[in-house]
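*Asks:* Predicted model and sequence follow; I will ask about them next.
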Amino acid sequence: MNSSIPDCTSKCRSLKHALDVLSVVTKGSENQIKAFLSSHCYNAATIKDDFGRNALHLVSSCGKKGVLEWLIEKGVDPLVKDKESGWTALHRSIFYGHIDCVWSLLKHGVSLYTQDKEGLSALDLVMKDRPNHVVFKNTDPTDVYTWGDNTNFTLGHGSQNSKNHPELVDLFSRSGVYIKQVVLCKFHSVFLSQKGQVYTCGHGPGGRLGHGDEQTCLVPRLVEGLNGHNCSQVAAAEDHTIVLTEDGCIYTFGQNTFHQLGIIPPPSICNVPRQMQAKYLKGRTIIGVAAGRFHTVLWTKEAVYTMGLNGGQLGYLLDPNGEKYVTAPRQVSALHHKDITLSLVAASDGATVCVTTRGDIYLLTDYQCKKIASKQLNLKKVLVSGGRLEYKVDPEHLKENASEKICILAMDGAGRVFCWRSVSSSLKQCRWAYPRQVFISDIALNRNEILFVTQDGEGFRGKWFDEKRKSSEKKAFMKFQLCLHHLFLKSWANC
C-alpha cells in the first residue's frame, strides 16, 4: 500500500476503487485502512459498490470502531442506506453484534428508529434475531420495570423523581419476589406476586394501601392483612383496591365514599383488607374483579355483580326512590339468562364491559345494557376507558357534562386488536399506521393512548386519530398513529 497520489477526483465513482476500498476495510488493520483511504481515492470515504455499500457500512459490519469514528469525523453521513436492503451503519452494527460501534453511532446522534426497505429499524433486527419459539411458564422469574410521572410515589423507586425510561423496581429483585400482575392508578400501585402476596405503594390517605394506617409508601410494601391468603387477582381504582383469593373470597380496602367496597354497614374508609360477605353472592365462586373510581365489579361464569355509585355504569335503572348508592353486590339482571357464560369483564370510571364465551360484547352505561358486538370468538383481553355518569346523581363529585368518549379494545388469540368507540357504530379491527404487519400479545389503555406489546417482544405506544373520510368511506377501519418508541422491557415470564 503506497501513498501515491490518487488518479481520480472528489466525485469519483469508480467501481474498481470501491472494490479496492471495501477489500482493504474487510482485511486490513485499522491503521492500514486509514492510510489506504487517505491515499487510494479522493472519494474513498463515501464511494459505493454495486450494492450501495460504502466504507462506513463495512467497518460497522466488521466492528472496527476506530475507523468508524474516524470516518464520521471526516463528514461521512452515518444515515446513508445501502441499495440492497436499505440498511444503515447502525443496522449493520446491531445485526453483527458490534455493540461498541452501536454505542459510538448513538453518541453521534444516529436514530434507533430509522427503517430499512422492509420497515425494520435497527432495534427490530434485535427482536427478529431472537429464537422463534420460547416457552415461558407462570413460575419463571420476572422483573418489574416502571416509568412515567412519579408525583404520587406510584413507581416504587424510593423517591419522587419521575422516570423517562423503564427502571427496575429493585425491591422485588433484591428480595427474590416475582410479580405476575401490576395495577397502576393515579395515587397508588398494586403488585401481585407469583406466591399470591400483595404489595402496594403510593399515597396512603383513605387507606387505599391496606397497611392499617394512612402513611405514604415510596417503595412497595407487603399488605400483611392478607397473609395466609393465596391471592390470585387484584384490581384497583383511584381510591380503593380489590383482591380476589384462590378460593373465591373478596377483600377490599380504601375509601368508601361511593360504597364501592361492598361492606355492610358501609364505613367511610377501610385501611385494612376486609372480606366481602359471601351471602350477597348467593354462594357462587367469583372468578374475576374489576374497578372504576366510582364502582366495583365482580363476576362468576354465570353472573355479573356491581356496587357503588349508580351513575349509569352499574347495569341497573336509576333508582325510583332516589337511592344513589348500591352498597352490597347486586346481580346485573340484564346479563342473567341461560345463553350467557361470561369470560371477560372490564371497567372504567363511567362504563362496564362484559364478554361472553360466545363472543358477545355487552356495554353497561347510561343506565342501559346494550350488545355492541357478536361472535367475536377467542378474545383474550378486553379494556375500556371513558364513559358518562349522570352528574345529578352526585353533583358534589361529578361535573356537569364531564363525559368522555367510550373506547373499548379487545384482543384475540391470533394477535388481532379490535376497537369500538362511542363515535362509531360497530366493533372494527384496528389497522396500524406502520409499514409492516404486527401481531399483538398484550395491550393497555388509558383515556388518550394505548400501549401494546407484539409477539416479537416489542413495545409500542399509540395514539388515536380519526381520518377525514368521504361519506362513502365511513365504514373504513379506525387507525392508530404509532409513536415509534420501543420500550426496553425485561421480563423473563410471559406478560
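*Replies:* It's in. Numbering: from 1, shown residues only.
*Asks:* Please make it C-alpha for all contacts and neighbour counts, starting now.
*Replies:* Will do.
*Asks:* and stretch 178-191, how far apart are its ends?
*Replies:* In stretch 178-191, first residue to last residue: 10 Å (Cα to Cα, to the nearest Å).
*Asks:* Likewise for stretch 21-37?
*Replies:* Start-to-end span of stretch 21-37 (Cα to Cα) is 7 Å.
*Asks:* Could you do stretch 144-158 as well?
*Replies:* OK, stretch 144-158 end separation, Cα to Cα: 14 Å.
*Asks:* Now do it: everything it contacts.
*Replies:* Residues from elsewhere that reach stretch 144-158, judged by Cα atoms under 8 Å, 6 or more residues apart in numbering: 159-170, 172, 179, 184-189, 201-203, 217-220, 489-491.
*Asks:* run the last query once more with 6 Å
*Replies:* Residues outside stretch 144-158 that contact it (Cα atoms under 6 Å, 6 or more residues apart in numbering) are 160-169, 187-189, 201-202, 218-220.
*Asks:* Make a ChimeraX selection of whichever of these turn out to be buried.
*Replies:* With 16 or more other Cα atoms under 10 Å as the criterion, this ChimeraX line picks the buried residues out of the contacts of stretch 144-158:
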select :162,167,168,169,187,188,189,201,202,218,219,220
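*Asks:* Out of the contacts of stretch 144-158, which sit inside strands?
*Replies:* 163-168, 188-189, 201-202, 218-220 (DSSP state E).
*Asks:* Just give me the closest of the residues you listed to Y325.
*Replies:* Taking Cα to Cα as the measure, Y325 lies nearest H188 of the ones in strands among the contacts of stretch 144-158, at 24.5 Å.
*Asks:* which residues of the stretch 101-250 of the chain fall in strands?
*Replies:* With strands called from DSSP state E, counting those that start in this stretch, the stretch 101-250 of the chain shows them at 145-148, 163-168, 179-184, 188-193, 198-202, 217-222, 231-236, 240-245, 250-255.
*Asks:* one more structure, for comparison:
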Amino acid sequence: MTELLVSHHGQKQTLQSPARKSSLGGVQKDLCLAVREGSLADVESALALLKKNGGNINSRNIFGLTPLHSAIWRNQVPIVRRLLAAGADPDARDGESGWSSLHRALHFGHLAVASVLLQSGASITLEDCKSRTPVDLLSGPVLQVVGSGYNSVATEVFSWGSGANYQLGTGNAHLQKLPCKVDSLHGFVIKLISAAKFHSVAVTSLGEVYTWGYGRGGRLGHPDFDIHSGQAAVITPRRVTSGLGSRRVKTIAAAKHHTVLATEGGEVFTWGSNREGQLGYTSVDTQPTPRRVSSLKLKIIAVAAANKHTAVVSESGEVFTWGCNREGQLGYGTSNSASNYTPRVVESLKGKDLVGVAAAKYHTIVLGADGE
C-alpha cells in the first residue's frame, strides 16, 4: 500500500450531543450515533457507558459497520484516535464488501486518517471480498493543488506504506508505517501528485513531471530499456523528459499499468501498457515514453486512469473513454470483452456540462459544473 500527501486541513463541526440509552443494545447505538454525529466529548461519554455495561467496541450495526468504520467515513482524526486507543480493531472488516478501515480511508481519500490507522498497525495486505488490498480501492488519483507560479513556497511530499516497488520515492524498498519525507523533491513546488500500485507521479508548478517506482511495461515514461523492461527500478523521483518537449502539464493520473496527463494546451499524452487499449492508440502493446493521443481534437481539462481504461473531459464538457469495457465502465451502454483502442464520446452524457472525472477498476464517475 502506498500513499502520498502534500497538505491537509481539517474542518470543525458543531453537532448536537446524542441521547443516552440504558440497554446494552442501546449503549452500542449510542456510541455509533456519537461517532457519526457527536463531538469527541460525546464519544468519550459513550465509550464510558459502553465500558460500564460490558459492551464490545467492535460490535457491528445492522449494516455490518463498526463504530470505527463510521468514524473513517466522517474523517474525524481525534475520534479515530480515541476509538483505536479504546481497543477498536483497525482490521475489522465490514459485512458488505469485506473492507477494513484502511480500505475505507483510502477509498474516500482520507489520508490523515489512513496515517493514523497505519500507526496503529492496520494491515496493508488485507484483502476484501474481491481480493483487493486497500490501495486498490483508491477511487482516483490523490491530487491537491498547493501552489503555482514562480513565487510559490516550496512544498514537502510525504509517502508511507509498502515500498516493495520503490513507489515511495525514498530510495529503498522498506515498509514505512509513518509518513516519510520524499527528500529528493525538497525545494520543488509540487502542485499535483498521484499514486498507483507500482508507481507514483508528481507535477511541479512549472508543469514538469517526475515519476518513480517499478517501470515494467513503460508506466514511468522513461526511455531506458532496463527500466521499462523491469530490470531496474527508479528509486527516487526522476523527471520525464521524453515526448513532452516544452509542454507544461496541467493534470495527471497514475493507474496500475499506465499513466495519462493533459497539458495546459489541452493535449493528452499516455504511456505504459496498452494491452486493453487504455493508451488511446493502436499498433503498440506497450509505450515506454509519453505519446500524444492524436485522435482527440478537443481541448482536455480533466483526466482519469484505472487498471485497464482511461477517461477524459473536454473543455466543452464532453466525456471520452477508451480501453477495457468488460464491466461497462466505458459508458457505451454495452459490456463485452472487446476493448476500444481509440477515444469515443459517451453519447448519453452529451449536452451536460461536465468538469471532472474519476475512474476505478470497473467503473467511472463524472462531475457536472452544477454539482450533479
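*Replies:* Looks like it arrived, so ask away. What you see is a predicted model; the values in this text were computed from it and never measured.
*Asks:* Quantitatively, what TM-score do the chains reach?
*Replies:* In this superposition the chains share a TM-score of 0.56, using TM-score structural alignment, normalised by the length of the second structure; 221 aligned residues with a Cα RMSD of 2.3 Å.
*Asks:* circling back: a markdown table please, covering the strands of the stretch 101-250 of the first structure and showing distance to K371 of the first structure.
*Replies:* As requested, the strands of the stretch 101-250 of the first structure are exported to a markdown table (distance: least, Cα to Cα, whole Å):
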| stretch | distance to K371 of the first structure |
| --- | --- |
| strand 145-148 | 36 |
| strand 163-168 | 39 |
| strand 179-184 | 28 |
| strand 188-193 | 32 |
| strand 198-202 | 35 |
| strand 217-222 | 40 |
| strand 231-236 | 25 |
| strand 240-245 | 27 |
| strand 250-255 | 28 |
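*Asks:* between those strands, which one is nearest to E73 of the first structure?
*Replies:* Nearest of the strands of the stretch 101-250 of the first structure (Cα to Cα): strand 163-168, 30.0 Å.
*Asks:* what does the closest one correspond to over in the second structure?
*Replies:* Mapped onto the second structure using TM-score structural alignment, strand 163-168 of the first structure covers residues 176-181.
*Asks:* out of the strands of the stretch 101-250 of the first structure, nearest to A346 of the first structure?
*Replies:* strand 231-236 (10.0 Å).
*Asks:* Now do the closest one against strand 240-245: the angle between them, please.
*Replies:* 160 degrees (axes from the mean of the first three to the mean of the last three Cα atoms, to 10 degrees).
*Asks:* what's the spacing between strand 231-236 of the first structure and its chain's center?
*Replies:* Relative to its chain's centre, strand 231-236 of the first structure lies at 19 Å (Cα atoms, centre = their mean, to the nearest Å).
*Asks:* just stretch 29-40 of the second structure next, same as before
*Replies:* With Cα atoms, centre = their mean, you get 28 Å for stretch 29-40 of the second structure.
*Asks:* Kindly report the same for stretch 20-28 of the first structure.
*Replies:* 45 Å.
*Asks:* quick one: the helices in the first structure?
*Replies:* Using DSSP state H, the helices of the first structure run over 15-27, 30-39, 55-62, 65-73, 89-95, 99-107, 122-128, 170-175.
*Asks:* okay, those helices in TSV with mean neighbour count next?
*Replies:* Below are the helices of the first structure laid out as TSV (neighbours: other Cα atoms under 10 Å):
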stretch	mean neighbour count
helix 15-27	18
helix 30-39	17
helix 55-62	25
helix 65-73	18
helix 89-95	26
helix 99-107	18
helix 122-128	17
helix 170-175	14
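*Asks:* quick one: which of those helices is nearest F480 of the first structure?
*Replies:* Of all those, helix 122-128 comes closest under Cα to Cα, at 19.4 Å.
*Asks:* still on that earlier bit, have a look at how far, on average, the match of strand 163-168 of the first structure is from the first structure.
*Replies:* After superposition onto the first structure, the average distance of stretch 176-181 of the second structure to its aligned residues comes to 0.9 Å, using mean Cα distance after the TM-score superposition for the first structure.
*Asks:* The ones in strands among the contacts of stretch 144-158 of the first structure into JSON lines, with extra columns for distance to D442 of the first structure?
*Replies:* Below are these laid out as JSON lines (distance: Cα to Cα, whole Å):
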{"residue": "K163", "distance to D442 of the first structure": "22"}
{"residue": "N164", "distance to D442 of the first structure": "22"}
{"residue": "H165", "distance to D442 of the first structure": "20"}
{"residue": "P166", "distance to D442 of the first structure": "17"}
{"residue": "E167", "distance to D442 of the first structure": "20"}
{"residue": "L168", "distance to D442 of the first structure": "20"}
{"residue": "H188", "distance to D442 of the first structure": "22"}
{"residue": "S189", "distance to D442 of the first structure": "19"}
{"residue": "C201", "distance to D442 of the first structure": "24"}
{"residue": "G202", "distance to D442 of the first structure": "25"}
{"residue": "L218", "distance to D442 of the first structure": "28"}
{"residue": "V219", "distance to D442 of the first structure": "26"}
{"residue": "P220", "distance to D442 of the first structure": "24"}
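*Asks:* now do the same end-to-end measure for stretch 105-112 of the first structure.
*Replies:* 10 Å.
*Asks:* Name all residues that make contact with I263 of the first structure.
*Replies:* M276.
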